[in-house]
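Chemist: coords below, sequence missing:
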C-alpha cells in the first residue's frame, strides 16, 4: 500500500528532528523514517569518554534548550541521547524507528520513497542520514595481511576493550596504532594513552591543535561568518580550517601536556604484525584504530541519478540543484554552515522547510 504525504524525512537523528520541528511549524504533513530502533541518532554509538565541544546551552536544537548535565561543563554522548529522545517526545514528532529506506525514485511530479515497511508518495524529501553508517577505510597496502585487530572509529568504545591484546610491556596494555589527525583520532589516542595503552599516533600531516580556549561556540561563529562572507561575495575567510584541526578538549590537553600525543607521519604499508614507513622502519601493533572519517550515506538517493564530484549531490543551500523536491540536511558545510552540529542544523532545517512549503503551495 502506498501512502500519500507532503514530505518524507529520511533519518531521525539531530538533523531529521530539526527538520521535523520546522516542517510542523509550516503546517506540513510529514513522516520521519529512521533505521535505528531507538532515538538518539549516531550519538548512541559514540565512544564512552566522548563529550561535546560546547556547553549545553550552545548545543541545542530549535525550540528546546539542552539542559545542563550536572557536574559537566561539556555534556557527554549519553546526555545528548537523552536530550534527543526527550526532544522527539516533547514535539510528538512522527518518527518511525526501525524503518530502513531502500530508495527514492522519481514518480511524475512526486517522489516515491520505498522502505522496508511500506511506500510513500511525497511532494518532497529531506535526506538527513548523516555519515556515521559509511565509515571510510583507506586502501593501504598490506591491510589484509595484518593479523591483529582492526576497527574504525565506529567500533571504538573504551580502552578496556583492548585488555589481553599481545604481550604488553610492564605497566602497559598492549600496543595500538591510531590513524587520523582529526578530532576523533586525537581524542581516541588520548583516551588510550591516558589509560596506559602504548599508542602510536599516525597522521597525514602534523596535527594542528586549536587554541585551548576555542570550543564549539567559537567554531560555530567562525563557520557562520565564513558562509556570510561567501554569500556576500567577499573573500573566503578560511572558516574553521584556518584555526586548526583538533579542538583541545580536556583529555586531549591532558595527554598532550603529559607528552603522550606525539604524532608520526603516515606509514606506507601494514605488515603482518604492525606498520612500516617509507624508510623501512617498523612498529609492532596489536590493534589499529582507523579514525579516517566518513562518507555521506546517500545510497537511497541513487535512483535519482544526482551524484556529482566526490560522491556529493550539488546543492544550493540544502536544495539539490537538479531536483527542487530534494533537500539534503546535516552532511556538512555543503548542506549549510555547521549543519552537521546540534546548534548549526537549526537554520538550514528552517530554510529547507520554508522552501518546501513554498514549492508545495505552488
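Modeler: All right, it came through fine. In this text the structure is predicted, and so the values were computed from the model without any measurement. Numbering: from 1, shown residues only.
Chemist: C-alpha only now, for contacts and for neighbours.
Modeler: Fine.
Chemist: ok, now which ones touch the residue nearest to residue 276 when sequence neighbours are not counted?
Modeler: Spatial nearest neighbour of residue 276, excluding adjacent residues (C-alpha to C-alpha, 6 or more residues apart in numbering): residue 282 at 4.3 Å. Each residue near residue 282 by C-alpha atoms under 8 Å, 6 or more residues apart in numbering is listed here: 274-276.
Chemist: return the subset of the residues you listed lying in strands.
Modeler: Among the contacts of residue 282, the members falling in strands (DSSP state E) are 274-276.
Chemist: other SSEs contacting the strand or helix carrying residue 21?
Modeler: Assessed by DSSP states H and E, residue 21 sits inside helix 14-25. Judged by 3 or more C-alpha pairs under 8 Å, 6 or more residues apart in numbering; DSSP states H and E, the packing partners of helix 14-25 are strand 2-10, strand 30-34, helix 77-90, helix 346-361.
Chemist: ok, structure two:
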C-alpha cells in the first residue's frame, strides 16, 4: 500500500525549501516535488544582471545565513548557489522532474499525480510554486499585425541581442526599470507607462531600505493573518543611479501606447513610430489549475485562502504568495516566517 505522507510540498524553490525546513523541524514525513531538474525555483530563468534588492543580512532562509559580506547585494547566481547549498545542508527530501498534473481528495487524504505518472498520497499539501511560469502580457490592439519582436521579461537575459534597436519596455516596477536602464546603454529604449516611475532610495541615512522596513514592522506585520489585504506598492528601488538615468532620458518615459501597427506602435498622441522589440515587464499570474477540481480556487483561479491557509479545502496551504501575510511574503527574506506560520497551522490540522 502506498505510504501516506504528512505533507507534500509542491515547488522546490525558496518557498518550498523554507517550508521543508519547518516541516523537518517538526519531525514530519514529507516530500518536496520540484518540476525542474534542480531545486532552484525560478532563479536560473531570470536575467543575467539581476541582483537582490535586499542585502545579504536580510536575505536568508531560516537556519542558514546567506554567505558573504552582510551588506552586499547578492547576484542571481549567488542566490542559485545558496538555494542548492540550503537543500544539501539540511538534506531536504526533494524529488526533481515532478511537475504536478492533478490533485484528488479522497476523504482526508490527497492524491497527487505528476506528469511522469508518479502518484503521492498525503494528508496535507503546501503549494509553493510561485508564478514565474505563468507570465502575464496584456492583449494590445493590432499586436497580431506587428512584424517586430514581442516578448515577456521572463524571456529577457541580457541586452546584447538588442544592440542599436528601438526598444519599448512596458511597465514601471523593478524589473521594467532595471531592464530598460540596462538596454538604454546599447539601444534607444523607452519605458511605456500608465503613470510615471516612482523610485524609492535603496539607502536612507546610511542604512538599507529594508533595515527601516523591518525597524517599523512593515516587513513582518501579518496583514493577511487578520484577513486584511497587504497594501500594494507600485514603486521601483533606486539602485543608486536610476534617478539620474531617468532624468537624462536613458531610458525616457512615454504614456502607454494604444496599439500596434505593422512596423511599430501608435502612441497615445496618435504618433506612429517604428519599433524593433516590445518587452512586457507586466508581471505574472498564479497557476494552481490542478487544485481547481477540489474547490480550492475562486472563479478567477486565485486560491481561496487567508494568510496561506485554505478557506475552502482543509489541509491545503500556501507559501510564497505575494502579499500573503506581509510585504515580504513572496521574497527570499519573507518566505521563512510565512512557512513557519503555515506549518504551525498544518500541525493543528494533523492533530484533529
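Modeler: Thanks, I have the structure now. Predicted model, so just to flag it, every value in this text is computed and none were measured.
Chemist: care to give me the TM-score?
Modeler: Here the superposed chains carry a TM-score of 0.91, computed using TM-score structural alignment, normalised by the length of the second structure; 347 aligned residues with a C-alpha RMSD of 2.4 Å.
Chemist: across to the second structure, which of the contacts of residue 282 of the first structure hold up?
Modeler: On the basis of both residues aligned by TM-score structural alignment, their matches' C-alpha atoms under 8 Å, what survives of those in the second structure is 274-276.
Chemist: any chance of those in CSV, with distance to residue 289 of the first structure and neighbour count too?
Modeler: Listed next are these as CSV, based on distance: C-alpha to C-alpha, whole Å; neighbours: other C-alpha atoms under 10 Å:
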residue, distance to residue 289 of the first structure, neighbour count
274, 12, 23
275, 13, 22
276, 16, 18
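Chemist: what is the neighbour count of residue 362 of the first structure?
Modeler: Neighbours of residue 362 of the first structure under the rule other C-alpha atoms under 10 Å: 6.
Chemist: does residue 140 of the first structure touch residue 275 like I think?
Modeler: No - using C-alpha atoms under 8 Å, residue 140 of the first structure is not in contact with residue 275; the gap is 10.4 Å.
Chemist: which residues do the two both contact?
Modeler: By C-alpha under 8 Å, 6+ apart, residue 140 of the first structure and residue 275 have these common neighbours: 268-269.
Chemist: all helices for the stretch 101-250 of the second structure, in order.
Modeler: According to DSSP state H, counting those that start in this stretch, the stretch 101-250 of the second structure carries its helices in the segments 174-183, 209-215, 242-247.
Chemist: need the winner for burial among the helices and strands packed on helix 14-25 of the first structure.
Modeler: Across these, the average number of neighbours (mean count of other C-alpha atoms under 10 Å) peaks for strand 30-34, which reaches a mean of 23.
Chemist: now it on the second structure. Mean distance?
Modeler: Its aligned residues in the second structure lie a mean 0.4 Å from strand 30-34 of the first structure after superposition (mean C-alpha distance after the TM-score superposition for the first structure).
Chemist: could you check the angle helix 14-25 makes with that strand?
Modeler: Our comparison of strand 30-34 of the first structure with helix 14-25, counting by axes from the mean of the first three to the mean of the last three C-alpha atoms, to 10 degrees, yields an angle of 170 degrees.
Chemist: so which elements touch strand 30-34 of the first structure?
Modeler: The contact analysis (3+ C-alpha pairs under 8 Å, 6+ apart) places strand 30-34 of the first structure against strand 2-10, helix 14-25, strand 95-97.
Chemist: can you put these in CSV and add distance to residue 68 of the first structure?
Modeler: Compiled in CSV, those are given as follows (distance: least, C-alpha to C-alpha, whole Å):
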stretch, distance to residue 68 of the first structure
strand 2-10, 29
helix 14-25, 18
strand 95-97, 25
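Chemist: so which of the ones you listed gets nearest residue 43 of the first structure?
Modeler: Across those, residue 43 of the first structure has its closest neighbour in helix 14-25 (9.2 Å, C-alpha to C-alpha).
Chemist: thinking again about what came up before, the helix holding residue 21 of the first structure to helix 346-361, inter-axis angle?
Modeler: Using the same axes, to 10 degrees: helix 14-25 of the first structure against helix 346-361 is 50 degrees.
Chemist: what comes up buried for helix 14-25 of the first structure?
Modeler: Buried residues in helix 14-25 of the first structure, counted by 16 or more other C-alpha atoms under 10 Å: 14-23.
Chemist: ok, now stretch 146-161 of the second structure?
Modeler: Buried residues in stretch 146-161 of the second structure, counted by 16+ other C-alpha under 10 Å: 146, 148, 152-154, 156, 159.
Chemist: give me the number of residues near residue 280 of the first structure?
Modeler: 9.
Chemist: next: the one 4 residues further on.
Modeler: By other C-alpha under 10 Å, 18 other residues sit near residue 284 of the first structure.
Chemist: what's the match for it in the second structure?
Modeler: When the second structure is aligned by TM-score structural alignment, residue 284 of the first structure is paired with residue 274.
Chemist: how much space separates its match from residue 267 of the second structure?
Modeler: Per C-alpha to C-alpha, to the nearest Å, residue 274 of the second structure is found 11 Å from residue 267 of the second structure.
Chemist: over to residue 149 of the second structure?
Modeler: In this view, residue 149 of the second structure and residue 267 of the second structure are 18 Å apart by C-alpha to C-alpha.
Chemist: likewise residue 169 of the second structure?
Modeler: As judged by C-alpha to C-alpha, residue 169 of the second structure and residue 267 of the second structure stand 13 Å apart.
Chemist: quick one: contacts for residue 184 of the second structure?
Modeler: The contact partners of residue 184 of the second structure, taken as C-alpha under 8 Å, 6+ apart, are 250-251.
Chemist: can you tell me how far it is from residue 176 of the second structure?
Modeler: Distance of residue 184 of the second structure to residue 176 of the second structure, computed by C-alpha to C-alpha: 12 Å.
Chemist: same check on residue 158 of the second structure?
Modeler: Counting by C-alpha to C-alpha, the separation of residue 158 of the second structure from residue 176 of the second structure is 13 Å.
Chemist: same deal with residue 222 of the second structure?
Modeler: 28 Å.
Chemist: with residue 239 of the second structure instead?
Modeler: Residue 239 of the second structure is 13 Å from residue 176 of the second structure, where distance means C-alpha to C-alpha.
Chemist: show me which of those two is the more surrounded one.
Modeler: Each of residue 239 of the second structure and residue 176 has its neighbours counted (other C-alpha under 10 Å); residue 176 has more, 24 against 16.
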